[in-house]
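1. what would the 3D arrangement of this be:
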Amino acid sequence: MISIDDRNFANRLADAAGAAIRPLFRGDWEAEQKEDHSAVTEADREAEAAMRALIEAERPDDGIIGEEYGTHNEGAGRQWVLDPIDGTQSFVAGRPIFGTLIALMQDGWPVLGVIDQPINKERWVGVIGEGTTFNGKLASTRRCRALEGASVATTSPHCFAESEVDAYLRVVAKAYPNNPFPVYGGDCYNYAMLASGHIDIVIESGLKLYDYAALVPVVEGAGGLMSDWQGNPLDADSDGSVLAMGEPARLEEILEAMNA
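-> This is a model prediction of the structure:
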């Protein structure tokens, strides 16, 4: 069970990350490349360090899975999964559409999630079995009666493996039969926009646990659905292929289009 203390603690983690990120946004620093060629900045490291310090001090029995500093208490049943800046390229470019992702997982399943945009001071909090909130008020996905006419988002088509591009493009073709203008850019912010009813579908692949764990409670608590590309629920063992939709009834149409 998720307690009020868990929710309050997750908000405190987001506050700590935001306090580390805001002074560095559009600041004077250089981005570095990690071994996987993704970017990392001083803000990524300081934000995760701030969150980890709180967890280790106040929740010493819980585990941590972080993008920048790895795993702590690996065997713990409760794991805090941290992505200090999801969308580092947007942060580097001075675009406030990145976010801090915080998830609490119980026995491998995401049960609490936070998407925090610290510059715009926008925060989505989701708890499995409860309604998602956006800055304290209930958030809701919008109904989508058919795949045709739906808005489809992804961070970049360049992120798909060659074998995955056609599946994505088939959904785009069904959604935009006349003017194919899907939404590009956004990283976790796309899922927040879906939870607030501004986007209908997000399709991505190659995600790590810290990229998607926090998204599940936020999207599903707002009335949406998340799965992998086979329609399976997302957990710690998922393959990194991700579908999110505001209208759960569209799942079969999306899968049919992807596998046509």
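
2. only C-alpha atoms from now on, for both contacts and neighbour counts.
-> OK.

3. leaving out the residues flanking it, which one is nearest to Glu68?
-> Nearest in space to Glu68, with sequence neighbours left out and distances taken as CA to CA, 6 or more residues apart in numbering, is Arg45 at 6.3 Å.

4. to compare against the first, here's another:
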Amino acid sequence: MIPVDFIHRLAAVAARETLPRFRQAGLIANKLAAGFDPVTEADRETEKAIRALIRTEFPDHGILGEEFGAEGAENRYVWVVDPIDGTRSFIAGIPLWGTLVGLTEEGDAVAGMMVQPFIGELFYATGHGAHYEGPHGRTRLATRATENLADATLCTTTPAIFEPAQRAAFDRLERQVRLSRYGTDCYAYCMLAAGQVDLVVEAGLQPYDIVALIPIIEQAGGVVTDWSGGPAENGGSIIAAGSAGLHSQALAFLASA
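-> Take a look at the predicted model:
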């Protein structure tokens, strides 16, 4: 599997490219003709640097990135890169963003990392459990075994991501839980792996939004699927839970959508 040393090198590259541009005036472009889907210089330069490192170390692997598309997507191993997940938080100066780098083998997510350089936190999984490194030291990640929706904490980036039928299903689910929080992007999934929250529900995701997070969640003891209970690697509507029982309960509220 991927050496932890390589995860550290990826994290260092992400920090080098993102931190000098965070909370600084910089070029922001809109990728949509109608609406707002921002991209920054930090997004592009971070992905370029990560791609260069992967090509040097693993020249026979493919790469799929948010900003520069796919190369070698038919290869057995494909790296999936989101240089800044949570670009809206990034441009607002809010540190709930992160760099995501995942690895698939024949389409299955097998390793991944999320680094938040401003806070100094790294979450990763390489096949030998899920781990955290940061200001509070190093620890192995483990989800918490919450079994009842009434005891659960639920996160989503914003309810605005849901289509009307999805929003109705999400609202039904939200009414069942103890606490819900918005605006978390990739950070919510890592908090689920760390045992701080119990559910993350989102929609409209691309593979680069979720592939890196799947191994972290699963190797911490959690469950992550699409809303039909199928694999999450292709993105779409996603539900992650800290326990199988909680996942099953929450999925029942979302299945109608």
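
5. got a TM-score for the pair?
-> Overlay of the two chains. TM-score (TM-score structural alignment, normalised by the length of the second structure): 0.93; 250 aligned residues with a CA RMSD of 1.4 Å.

6. re the thing from before, so which helix or strand takes in the residue nearest to Glu68 of the first structure?
-> In the assignment (DSSP states H and E), Arg45 of the first structure maps to helix 42-58.

7. mean deviation (superposed) between that helix and the second structure, please.
-> Averaged over the aligned pairs, helix 42-58 of the first structure sits 0.9 Å from the second structure after superposition, using mean CA distance after the TM-score superposition for the first structure.

8. elements contacting that helix?
-> The contact analysis (3 or more CA pairs under 8 Å, 6 or more residues apart in numbering; DSSP states H and E) places helix 42-58 of the first structure against helix 4-21, strand 63-66, strand 78-86.

9. and the next element down the chain from the shortest one?
-> Which is strand 63-66 of the first structure. Next in sequence after strand 63-66 of the first structure, counting helices and strands by DSSP H and E, comes strand 70-72.

10. that following strand vs the second structure, mean deviation?
-> For strand 70-72 of the first structure, the mean deviation from the second structure after alignment is 1.0 Å (mean CA distance after the TM-score superposition for the first structure).

11. coming back round to it: which of the helices and strands packed on helix 42-58 of the first structure sits most buried?
-> Of all those, strand 78-86 carries the top mean neighbour count, a mean of 27, counting by mean count of other CA atoms under 10 Å.

12. other residues contacting that strand?
-> Strand 78-86 of the first structure is touched from outside by 17, 43-45, 47-48, 62-68, 91, 98-107, 187-188, 209-211, 213-214, with contacts defined as CA atoms under 8 Å, 6 or more residues apart in numbering.

13. stretch 119-136 of the second structure now?
-> By CA under 8 Å, 6+ apart, the surrounding residues in contact with stretch 119-136 of the second structure are 1-4, 7, 11, 95, 110-116, 138-142, 190, 193, 215-217, 219-220.

14. could you dump the helices and strands packed on helix 42-58 of the first structure into a markdown table and include distance to Thr132 of the first structure?
-> Formatted as a markdown table, those follow (distance: least, CA to CA, whole Å):
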| stretch | distance to Thr132 of the first structure |
| --- | --- |
| helix 4-21 | 12 |
| strand 63-66 | 23 |
| strand 78-86 | 19 |
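
15. ok, which of these comes nearest Glu252 of the first structure?
-> Nearest to Glu252 of the first structure among those is strand 78-86 (28.7 Å), distances taken as CA to CA.

16. next SSE downstream of that closest one?
-> Heading C-terminal from strand 78-86 of the first structure (DSSP H and E), you reach helix 88-92.

17. mind jotting down where the helices sit in the stretch 151-257 of the second structure?
-> With DSSP state H, counting those that start in this stretch as the criterion, the stretch 151-257 of the second structure has helices at 164-174, 185-193, 207-210, 213-219, 244-254.

18. on that earlier part again, and of the helices and strands packed on helix 42-58 of the first structure, who's closest to Glu256 of the first structure?
-> Glu256 of the first structure sits nearest to strand 78-86 of all these, at 29.7 Å, using CA to CA.

19. what do we get in the second structure for Gly221 of the first structure?
-> Superposed on the second structure with TM-score structural alignment, Gly221 of the first structure falls opposite Gln219.

20. typo on my end, Ile199 of the first structure
-> For Ile199 of the first structure, the aligned residue in the second structure is Val197 (criterion: TM-score structural alignment).

21. what is the burial count for its match?
-> Neighbourhood size, Val197 of the second structure [other CA atoms under 10 Å]: 24.

22. list the contacts for the closest residue to it other than its chain neighbours?
-> Of all residues not flanking Val197 of the second structure in the chain, Thr153 sits nearest, at 5.1 Å (CA to CA, 6+ apart). Thr153 of the second structure makes contact with Val177, Arg178, Leu179, Ser180, Arg181, Val197, Asp198, Leu199, according to CA under 8 Å, 6+ apart.

23. ok, Tyr208 of the second structure next?
-> So Tyr208 of the second structure contacts Leu64, Gly65, Glu66, Val80, Val81, Asp82, Leu100, Val101, Gly102, Gly235 (CA under 8 Å, 6+ apart).

24. now it: how far from His128 of the second structure?
-> As defined by CA to CA, to the nearest Å, Tyr208 of the second structure lies at a distance of 22 Å from His128 of the second structure.
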